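Undergrad: Need coordinates for the below:
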Amino acid sequence: MEHESLFNATDVKWMQGDEEYGDIVMSTRIRLARNIQHFRFPRAFSEDEAFKIDQLISSALLDSDELDQTFEHFDMSRMPILQKNVLVEKHLISPQLAHKERTGSVLIARDESVSVMINEEDHIRIQCMEPGLNLEKAYFNADTIDRCLEEEVPYAFDSEFGYMTSCPTNTGTGMRASVMMHLPALMMTEQIEQIISMMPRLGMVVRGIYGEGTSAVGNYFQISNQVTLGKSEEEILTDLQSIAEQIVQREVESRRALLEHASVVIHDRVSRALGTLRYAQFITSDEAANCLSNVRLGIDLGLIDSIPTAILNKCMLIIQPGFLQQYVGTMLKPNERDIHRASLLRTLLTDNHLHEKGDDSYDV
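TA: Have a look, this model is predicted:
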């Protein structure tokens, strides 16, 4: 993997969706939290311990002959802030790891479907992402890497409580399974709050686009398991699959209702959003994300001519502050970002550009 490709490419595998749920379920993620025996947790360890942990985990994966993936190691202490932000926006690292000045690092697979964060909240955070609703595949990939590591490093494990983690809520399986869903119709019909409020009773939680503590930008929500202790990995996956499918059905029904009872209003909303993206001279990331959400809904409902999914996904990434500044090559003030963002969107969404091929970087 070349660094330039990682930080510039906008053709991200996990954003491609799938045939069955692609317009509603953008991606699936499995995250496994693990710690190594005889080392203090990251909140209390020394820099020497952190270095030894990094060496153990990196060697186990970089030298493995059992894995299909090829990894590259990135040290957070040596990475410019813009590149850290790009990795957060690609969901390859957490905001918490990006803010670490010293002890953190990450191993990223060539196709960006796997990342292993080292010395974040726990010693190891294995993260596997798949497009669409593919919980079993994502879990299989995460479990494969987990088994490979466990052969090389002894995990902190208790026969009664399971995997020991820094945060008690992760103790047990140490697994967080999540699906990222695009739910504009449930937002418009004001049903989303009801869904969010009922999730804890089902052992689930709803978060924003970048996980805990973030907002639902562009009508994207992450639904994930809240309980890791007392349930097996298989039970967690089955429950989340069922809940995700039910939410998909409610979104589909809400879209049909909007078409039936408010088609003119929805068509106007979609058209205004597309017009803003194509002609605005100044646009914030939140406004751009909401407009792109409306355009995606309009395409799914057949209200406007189709724009390639690759272009929409590229727009979703490139409007983010980190991507935008990485493209420009320098830090920008907020108003400067808004001007550059509008310019890039105008270029990406013109008729001529929509028909170009090989559009997998931000070379617009």
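
Undergrad: going forward, measure contacts between C-alpha atoms and count neighbours the same way
TA: OK.

Undergrad: Tell me how many other residues surround the nearest residue to Ala142 once chain neighbours are set aside.
TA: Taking CA to CA, 6 or more residues apart in numbering as the measure, Ala142 lies nearest to Cys128, with 5.7 Å between them; neighbours along the chain are not counted. With neighbours defined by other CA atoms under 10 Å, the count for Cys128 comes to 28.

Undergrad: mind checking the SS state of Cys128?
TA: Per DSSP: H, G, I helix; E, B strand; the rest coil, the local secondary structure of Cys128 is strand.

Undergrad: What residues does Ile24 make contact with?
TA: Residues near Ile24 by CA atoms under 8 Å, 6 or more residues apart in numbering: Met181, His182, Leu183, Val248, Glu251.

Undergrad: so which of the residues you listed comes closest to Tyr279?
TA: Tyr279 has its nearest neighbour among these in His182, at 24.6 Å by CA to CA.

Undergrad: Could you also give me the structure for this next sequence, so I can compare it with the first?
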Amino acid sequence: MRQHAVNQHDYRRNQVEPRKARVDILSRVGDCLVAPRETNHADNKQNQRDPEVGLLPPAHAGGIIPCGRYTWVMTPPQTAHWLMQPAPDRDVVISGRVRLARNLVHYPFPHRASEAQLHAIAQTLRDALRAAGLNREVELSRLSLQDRARLVGARVISPALLPELPHRWALMDETGGVVAVINEEDHLRLQITCAGWQPQVLSESLLAWERALNRMPLSWARSPKLGYLAASPVNLGSGLRLGLLMHLMGLQRARQITRWLEALQALGCHTRGLYGEGSLAFEGYVQISLLGRRDPLDELLARLRGTLRTLIDAEREARIAIGRDALEEEWQELQATLRHSESLSLGTTLRALAVYRMRAMLDYHDARRDFADALLFEAAVYPPPEPEHAAKERADWLRRRLGTAGTA
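TA: Coordinates of the predicted model:
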């Protein structure tokens, strides 16, 4: 059976051509991995620098998009319900995620499949995943661009699914902590997310879902020599990727973040901005990921654990040097910009959320910190160039949301 799977998935014939560079979500924020903090707070200047991406207010807030007999509830609190759970190291590690990539035998990868084949893949996987408990689903082509952009911001789908493509689906459990995306780069991308740094939770959840996938009446494309096959050669093997979303604002403002990212890269980690490949780290928001290749998750966690603990301690120490008076002055300037500007750039918005979050942590105010993280996951992320109305809606959204929470 395994050899038959390899024959059906002739890897040399289906080898992926060099992919076009993914959308550079923050392409004009800066020219290096870690963008410098703005010294000029004039919003009109910011708008000239990074007009591509929008952070928009929640579309269809409280609405339900029907999809057959299943529904997808679009309200952000339910989309990121897992984010509100208490977790260790939440001040530095916003979330941890593990992702599995799988492909079915007898079908080409999505970028080579016909529409009929994509439909068959989607139907097969939807039936199996619903039986496994992922009962909230939506066909992405039925959503507006704005709704798809919100799912990118919530890290439910990647920017690759922003275009309106047929037979692309997303399914999730009731908490939003387990998401399955169908017909993205691979037939199935299953991701498990939790708040903070909880390696044991990730490990146990992954083991349960690996067993669930293996119990399904499906044949996964796998080679005895290469492991699980994937559309991208870098994902061959276990199909596993471990990722962390971190806030390293202290190290960035102390100008120490670059050497830490280089140390992580020496361990084999990939460092990216908020929105994955092609995006930049900004105001200390950075993603760190580690590919499994042939290694199980426990080995990935062991490789990362010591360095990550040292990094968390270094970030906390660096925050001590952040002057509270200077931070308050910066916050007052941002509030003035928010009150008087009709539009906001992405850079100014992320900076406002980062400063709001840092003030909350210096005050040991966990609720305000978690609220800042929730706002980060509410943001709508568009392909460049973003719609003309996005900058104005971004300003209205942030004024309204920060106003309801209080900004003292």
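
Undergrad: still on that earlier bit, trace the residue nearest to Ala142 of structure 1 over to structure 2, please.
TA: In structure 2, the residue paired with Cys128 of structure 1 according to TM-score structural alignment is Ile192.

Undergrad: which residues sit in contact with that match?
TA: When the contact criterion is CA under 8 Å, 6+ apart, the partners of Ile192 of structure 2 are Arg97, Val98, Arg99, Gly177, Val178, Val179, Leu202, Ser205, Leu206.

Undergrad: count of residues packed around the first one?
TA: Residue neighbour count, defined by other CA under 10 Å, stands at 23 for Arg97 of structure 2.

Undergrad: roughly how far apart are the residue nearest to His91 of structure 1 when sequence neighbours are not counted and Ser197 of structure 1?
TA: The spatial neighbour of His91 of structure 1 that comes closest, neighbours along the chain excluded (CA to CA, 6+ apart), is Tyr210 at 7.1 Å. When CA to CA, to the nearest Å is applied, the distance between Tyr210 of structure 1 and Ser197 of structure 1 equals 20 Å.

Undergrad: OK, contacts around Val116 of structure 1?
TA: Counting by CA under 8 Å, 6+ apart, Val116 of structure 1 makes contact with Val106, Leu107, Ile108, Ile124, Arg125, Ile126, Gln127.

Undergrad: my bad, Ala360 of structure 2
TA: So Ala360 of structure 2 contacts Asp366, Arg368, Arg369 (CA under 8 Å, 6+ apart).

Undergrad: Could I get the buried residue list for the helix or strand in which the last one is found?
TA: Under the criterion of DSSP states H and E, Arg369 of structure 2 resides in helix 366-378. Counting neighbours by 16 or more other CA atoms under 10 Å, one finds that the buried residues in helix 366-378 of structure 2 are Asp366, Arg368, Arg369, Asp370, Phe371, Ala372, Asp373, Ala374, Leu375, Leu376, Phe377, Glu378.

Undergrad: from those residues, which is closest to Asp147 of structure 2?
TA: So of the buried residues of helix 366-378 of structure 2, ranked by how close each gets to Asp147 of structure 2 (CA to CA), first place is Glu378, at 10.8 Å.

Undergrad: For structure 2, which segments are assigned as helices?
TA: For structure 2, helices defined by DSSP state H occupy the ranges 2-8, 43-49, 76-79, 115-131, 145-153, 199-215, 249-253, 257-266, 297-320, 324-340, 346-362, 366-378, 390-405.

Undergrad: For Pro166 of structure 2, find the nearest of those helices.
TA: Proximity to Pro166 of structure 2, assessed across the helices of structure 2 by CA to CA, is greatest for helix 115-131 (7.3 Å).

Undergrad: which residue numbers in structure 2 go with the longest strand belonging to structure 1?
TA: Among the segments of structure 1 that qualify as a strand by DSSP state E, the longest is strand 25-34. Residues 93-102 of structure 2 are where strand 25-34 of structure 1 aligns, with TM-score structural alignment as the criterion.

Undergrad: To what extent does that stretch diverge from structure 1 after superposition?
TA: On superposition with structure 1, the average gap between stretch 93-102 of structure 2 and its aligned counterparts reaches 0.6 Å (mean CA distance after the TM-score superposition for structure 1).

Undergrad: buried ones in that stretch?
TA: So stretch 93-102 of structure 2, judged by 16+ other CA under 10 Å, has buried residues Val93, Ile94, Ser95, Gly96, Arg97, Val98, Arg99, Leu100, Ala101, Arg102.

Undergrad: what's in contact with that stretch?
TA: With CA under 8 Å, 6+ apart as the criterion, stretch 93-102 of structure 2 contacts 83, 186-198, 202, 206, 220-221, 228-230, 235, 238-247, 373.

Undergrad: now swap in stretch 133-143 of structure 2 and tell me
TA: Stretch 133-143 of structure 2 is touched from outside by 65, 67, 70-73, 129, 148, 164-174, 178-180, with contacts defined as CA under 8 Å, 6+ apart.

Undergrad: got a list of what the aligned residue in structure 1 for Ala231 of structure 2 touches?
TA: Following TM-score structural alignment, the counterpart assigned to Ala231 of structure 2 within structure 1 is Ser166. Taking CA under 8 Å, 6+ apart as the criterion, Ser166 of structure 1 is in contact with Phe41, Pro42, Arg43, Glu121, Asp122.

Undergrad: ok, the first one touching Ile124?
TA: So the one you mean is Phe41 of structure 1. No. Proximity of Phe41 of structure 1 to Ile124 does not meet the contact threshold set by CA atoms under 8 Å, at 10.4 Å.

Undergrad: more neighbours, these two?
TA: Neighbour totals were compared for Phe41 of structure 1 and Ile124, and Ile124 leads with 25 against 22 (other CA under 10 Å).
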